[in-house]
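# below are the sequence and a predicted model for it; my questions follow.
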Amino acid sequence: MRRTIPPCFTLIELLVVIGICSVLTALLLPAISKAENKADQLNCSSNLKQLGAAFLLYASDSRGRLPPYVNNSIYGHGGTNWARYTFEYHNDARLLDCPTSPQEAPEATQEGLHLYDGNYGWNYDGTQGNRGKLSAHIDQPASAYLLFDSGDPCVIYGANNWENLMEELDLDWDSRCEGPNRHQGRVNTVFVDGHVQGLLLDIFLSAPCPSDEAPWYVEWDGGKLKLGVVPFPTRH
């Protein structure tokens, strides 16, 4: 009895199958990439939400005062910074690491947190020397930037000007980490009231102030602070 040999694919049929697989791969890759980017954005938002809660818990234990960016009167070597002040309220150094940044999370030690030079920026205008500002003095907490995607842990340090702002946000994406609008063109931002939003860069940088000043410029002389007050869109 002769064995029947099953028919084989012809070269043309194999090429057709390979072509179909290539087309399907090309169609699926953008969707997969978009899903991964969305997941990173959500993880980053979750980080900021928890860090914002840590700031508010710190303020609750400190008679309403937000932590300063840095306190030069203790620990030496530049003092202690906001990352160290708030760490005990979340105990997870990974929260300081944006998932889209090439930087690694700092070590969960005093020295590691002190050296944190990373990808969430703290609104320096929320501080007053070695003391944090009273949260009650922030006139519009739902519009006041607290922490956000950036290229520096302190924005703006000592000089409210547009040039320094651009450098410290790292808009050129050429130094320590990627630019602030690294989540599909949006800047993840947690506000003083604790809510998190992904702001388009033009909205993040907009404010009713002179063009050479940072968008959250603060007049320190009298009155309540109005940090980060912007023509704010509906939340989305």
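Yep, that arrived.

# C-alpha only now, for contacts and for neighbours.
Will do.

# helices of this structure, residue ranges please.
11-61, 82-87, 110-114, 162-169, 201-204 (DSSP state H).

# which of those sits most buried?
helix 82-87 (a mean of 22; mean count of other Cα atoms under 10 Å).

# list the helices and strands it packs on?
For helix 82-87, the packing partners by 3 or more Cα pairs under 8 Å, 6 or more residues apart in numbering; DSSP states H and E come out as helix 11-61, helix 110-114.

# can we see that at 10 Å?
helix 11-61, strand 70-71, helix 110-114, strand 120-123 (3 or more Cα pairs under 10 Å, 6 or more residues apart in numbering; DSSP states H and E).

# here's the one I want to compare it with:
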Amino acid sequence: MRKFFCFTLIEMLIVIFIISIGAAILFPALNQARKKASAIVCTNNLKQPLTMLQMYSIDYTEIPIKYYSKSLLAAGYINEHNYSFLICPDWEPRKELGDHHQMYGMRQTQELTYSFVKIDNPSTHVLLADSIRLDPTDTKDGMKQYFIFYGTVGQYKNRVHCRHSRKANVGFMDGHVKPCSGEELQKLQCPKYCYCPNPCSEHAAL
């Protein structure tokens, strides 16, 4: 006579409890791994416009600050159908290049253009970074990745955004990229204003 083995209710509850504990341990680790992978993709994305801007500066001796993606598009370095590298993967990408607002932010200065020759320390001069526009009243550009941020001049609403584990991916004038915290950016004298979301909100007032 064949015997059948069945779980009792208590045994089933124990199994469910063990699975729940395993999931509670595993899911945060997977989420952390996903965030790290996204930050790596962002770093690789940011290196591409940095290289293009260096090439642009060779061809034109300087690079524009406002709507820099328009200049890269007009010069043939990018095309309007392939620009995903201008957008952080942790940010919702736009469907088209459009008004050129939703790109990695470029640091603004008093001048209208940058010259690589005039920068004394290109390895410490912040050029591009994860950025955000902090203007909830602006239905078009409020709280979005923004094409420009302010180093020592300008409005307070356009900032570097520390979205990768309290750090922002930052591209320097010499072409290298690294993650920087708000404190590190202050030591680099850029930006005067940065934004780190909770639980890092103390940086929002910098």
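Structure received. The shown structure was predicted, so the numbers you read here are calculated from the model rather than taken from an experiment.

# of the helices and strands packed on helix 82-87 of the first structure, which is nearest Glu88 of the first structure?
Glu88 of the first structure lies closest to helix 11-61 among these, at 8.3 Å (Cα to Cα).

# quick one: that closest one to the second structure mean distance?
Following the fit onto the second structure, the mean deviation recorded for helix 11-61 of the first structure is 0.6 Å by mean Cα distance after the TM-score superposition for the first structure.

# re the thing from before, among the helices of the first structure, which is nearest Tyr69 of the first structure?
helix 82-87 (4.9 Å).

# chain center to the closest one: distance?
16 Å (Cα atoms, centre = their mean, to the nearest Å).

# gap between the aligned residue in the second structure for Ala31 of the first structure and Phe17 of the second structure?
Counting by TM-score structural alignment, Ala31 of the first structure lines up with Ala29 in the second structure. Distance, Ala29 of the second structure to Phe17 of the second structure, using Cα to Cα, to the nearest Å: 19 Å.

# repeat that for Gln186 of the second structure.
In this view, Gln186 of the second structure and Phe17 of the second structure are 48 Å apart by Cα to Cα.

# how about Tyr104 of the second structure?
45 Å.

# most centrally placed residue in the first structure?
Centroid-nearest residue in the first structure: Asp149, 2.4 Å away (criterion: Cα atoms, centre = their mean).

# corresponding residue for that one in the second structure?
Using TM-score structural alignment, the partner of Asp149 of the first structure in the second structure is Asp130.

# pretty sure that match sits against Ala168.
Yes - at 5.6 Å, Asp130 of the second structure counts as touching Ala168 under the criterion of Cα atoms under 10 Å.

# any residues in contact with both of these two?
Shared contacts of Asp130 of the second structure and Ala168, defined by Cα atoms under 10 Å, 6 or more residues apart in numbering, are found at Cys42, Thr43, Val160, His161, Cys162, Pro179.
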